[in-house]
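> quick one: sequence and predicted model below, then my questions.
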Amino acid sequence: MKRMQGIILTLVILVLCIAGVALIIVTIPNKDVIILDDKSFLEDVAISEDNITISCIISIENKSESIKTVSIDGKLQEIVKNAVLKDATVRGKFALDNSEEIVIAPKEIIKNVRIIFETTYSGEIQLKNRELPKMEVMYVE
């Protein structure tokens, strides 16, 4: 009986380890695909009741030799003051197809892509400046 419990415990630990590694692999920061800051800008900020929507125009470059599927996370808390955002980091949606992911070919530059970040907030919201929020490109595999 104790042997069976030991086997089950070992299997559970193994499954949890595999799941943890898989989760790390699914969304890891991407250095092959970058946002070209000098060709990107904050387009618009819309504030209504308790929602904030930030629209950015970005250009993305795939520096690798392979096709990449990526998503973009925006660190929105860094550009607002006097408010608390529900989510300090928000996964952006590409306006073209309302998807959180984009596929980019090897050595390709995609210019002028609209990405939208949306979350709720509490407090009196103000922007610190009109700069892009800090964004991180994440692999989607």
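Structure's in. What do you need?

> only C-alpha atoms from now on, for both contacts and neighbour counts.
Noted.

> quick one: neighbours of residue 91, just the number.
22 (other C-alpha atoms under 10 Å).

> give the next helix or strand downstream of the longest strand belonging to the chain.
The longest strand of the chain (DSSP state E) is strand 109-127. Next along the chain after strand 109-127, taking DSSP states H and E as the criterion, comes strand 134-139.

> tell me the buried residues in that next one?
135, 136, 137, 138, 139 (16 or more other C-alpha atoms under 10 Å).

> which one among these gets closest to residue 83?
Residue 83 has its nearest neighbour among the buried residues of strand 134-139 in residue 135, at 19.7 Å by C-alpha to C-alpha.

> now that closest one. Nearest residue, chain neighbours left out?
Once flanking residues are discounted, residue 135 sits nearest to residue 74: 4.4 Å by C-alpha to C-alpha, 6 or more residues apart in numbering.

> put this beside the first:
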Amino acid sequence: MKTARYGVALGAAAASLMLAPPAMAAPEYSVNYCGYTKDVMDGSLRRCGTGWFYDPSTWEQLKVQDNNQDGHSAVLFWSRGGTDFGSVWATSGVGTATTEDVNFPEGVTVSFRVCAGEAGPAEILLDTCGSWRTVTT
């Protein structure tokens, strides 16, 4: 009798697995950091910002967050194939972030880096930039 009950239970479990929808692939996050800038309040050096590239398979998002009270905005600067460029700015102060939806063609290479900058003149402070991070859509 025990064998029959286990067989029915296993059969029901297998049937429910066959009816379940396939699992979706996890979205890809790529994170990058900028260099260090001096905090205007206590003089400590901290990373000025964080940037993310997010590819959930239908569109892409670029996000940048200002991490330091240094008097600068944080900017995520991106390049697609060395011919197409853009930027996303976090201009509202430390702890704030900006997300931008983009739609890159599938299979292209996008490189991005995070820097401090002056949003008014759109000036990127290159000596604060972190290293380039490259992803393929």
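In hand now; what should we look at? From a predicted model like this one, the values you see are computed outputs, not experimental measurements.

> mind checking the TM-score on these two?
Remark: TM-score between the superposed chains equals 0.30 [TM-score structural alignment, normalised by the length of the second structure]; 69 aligned residues with a C-alpha RMSD of 4.5 Å.

> thinking again about what came up before, what comes up buried for the longest strand of the first structure?
Buried residues in strand 109-127 of the first structure, counted by 16+ other C-alpha under 10 Å: 109, 114, 115, 116, 117, 118, 119, 120, 121, 125.

> possible to save those residues as a markdown table with distance to residue 21 of the first structure?
Shown next, in a markdown table, are the buried residues of strand 109-127 of the first structure (distance: C-alpha to C-alpha, whole Å):
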| residue | distance to residue 21 of the first structure |
| --- | --- |
| 109 | 31 |
| 114 | 32 |
| 115 | 29 |
| 116 | 30 |
| 117 | 28 |
| 118 | 29 |
| 119 | 29 |
| 120 | 31 |
| 121 | 33 |
| 125 | 38 |
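
> just to revisit the earlier point, the longest strand of the first structure packs against which elements?
Under the contact criterion of 3 or more C-alpha pairs under 8 Å, 6 or more residues apart in numbering; DSSP states H and E, strand 109-127 of the first structure touches strand 51-62, strand 80-85, strand 89-91, strand 93-94.

> which one of these lies nearest to residue 11 of the first structure?
Minimum separation from residue 11 of the first structure across these (C-alpha to C-alpha) falls at strand 89-91, 33.8 Å.

> rewinding a little: nearest to residue 20 of the first structure, of the helices and strands packed on strand 109-127 of the first structure?
Taking C-alpha to C-alpha, strand 89-91 is the member of these nearest to residue 20 of the first structure, at 20.7 Å.
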